[in-house]
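Student: Task: produce atomic coordinates for the following.
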Amino acid sequence: MTATFVYDGDCAFCTRCVEFIRRRIPTDAAIVPWHRADLPALGLTREQCLAAVQYVEPGRPALAGPDAIAALLRASRSAWRPLGAALDLPGVGLASWPVYRWVARHRHQLPGGTAACAVPPPRP
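Tutor: Now for the predicted structure:
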């Protein structure tokens, strides 16, 4: 069984990012929208998938957000592997979550994004 990268298939920005991954980042990971994934089999919940992209390898805890992206890059068969390793460096790792959250909050305003991409604000 291979790794699985799970993303929001309803988001045009996310879908465009996945199209880039499929064209330019060779990987054995299955790349699936969370709506079509067998979430219980992957050990994921709908809430986790709404919060961030997910990367699941059999026998390992799921990784989310920038950690998921770093894992996907590290597992690629290409020149993208060093970028995946760089995302794990201490200073970069600390900055990656705030950047990821900013992108997630503004994805409807980014290239390829639409109003349907907007993430509802977190509940208090």
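
Student: Could you use CA atoms for every contact and neighbour count after this?
Tutor: Will do.

Student: need the longest helix for the chain.
Tutor: In terms of residue count, the longest helix belonging to the chain (DSSP state H) is helix 90-106.

Student: Before we compare anything, build this one as well:
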Amino acid sequence: MRTQPVLVFDGDCGFCSTSVRFAERRLRPRCEAVPWQFADLEALGVTPTRAEHEVLWVTPSGVVYGGAQAVAKALLSAGGGRSLVGALLMVPPMRWAAHGVYRLVANNRHRMPGGTAACALPNRQALGL
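Tutor: You can find the predicted model right below:
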């Protein structure tokens, strides 16, 4: 059984990888960060389609948080003032705003600094969303 959360991200996306490395260095969330391409998704209870769509936070008990909520959980785990920001992102209306901002960034990550064409998400129809 896992003893710490797992942060699952897109290792093929330069923007995503850079963001996670920044978080590891500066924010220091208490988790294991793993690109979904190298993660045992089945053991984590996550589908490849979902892992490709958003960053995921998987608790040791197997609860999965995605997108802005995964970011909030990472901030909560970092402690200090970052926890306050994470807590704020978990409650409405900040939760709704965070979701909107997350989707905007995720849908345009190929346009973000460090992003490449490999960062572009498949369209929602292809994902069945």
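
Student: List the buried residues of the longest helix of structure 1.
Tutor: Buried residues in helix 90-106 of structure 1, defined by neighbour count with 16 or more other CA atoms under 10 Å: 96, 104.

Student: which residue ranges form the helices in structure 2?
Tutor: If DSSP H is used as the criterion, the helices of structure 2 fall at 14-22, 41-44, 48-53, 68-78, 81-88, 94-107, 124-127.

Student: Deepest in the core, which of these is it.
Tutor: By mean neighbour count, with neighbours taken as mean count of other CA atoms under 10 Å, helix 68-78 ranks first of these at a mean of 23.

Student: For that helix, enumerate the helices and strands it packs against.
Tutor: Using 3 or more CA pairs under 8 Å, 6 or more residues apart in numbering; DSSP states H and E, the elements in contact with helix 68-78 of structure 2 are strand 56-58, helix 81-88, helix 94-107.

Student: Next, format those as CSV and append distance to G128 of structure 2.
Tutor: Output for the helices and strands packed on helix 68-78 of structure 2, formatted as CSV (distance: least, CA to CA, whole Å):
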stretch, distance to G128 of structure 2
strand 56-58, 18
helix 81-88, 30
helix 94-107, 16
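
Student: Next up, the contacts around A68 of structure 2.
Tutor: Contacts were defined as CA atoms under 8 Å, 6 or more residues apart in numbering; by that measure A68 of structure 2 touches 89, 95, 98-99, 102.

Student: Need those residues in TSV (columns: distance to F9 of structure 2).
Tutor: As requested, the contacts of A68 of structure 2 are arranged in TSV below (distance: CA to CA, whole Å):
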residue	distance to F9 of structure 2
L89	19
R95	20
A98	18
H99	17
Y102	14
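
Student: closest to N123 of structure 2 among those residues?
Tutor: Proximity of these to N123 of structure 2 (CA to CA) peaks at Y102, which lies at 16.3 Å.

Student: Quick check: the aligned residue for the closest one in structure 1?
Tutor: In structure 1, the position corresponding to Y102 of structure 2 is occupied by Y100, as judged by TM-score structural alignment.

Student: surely that match meets G65?
Tutor: Yes: using CA atoms under 8 Å, Y100 of structure 1 is in contact with G65, at 6.7 Å.
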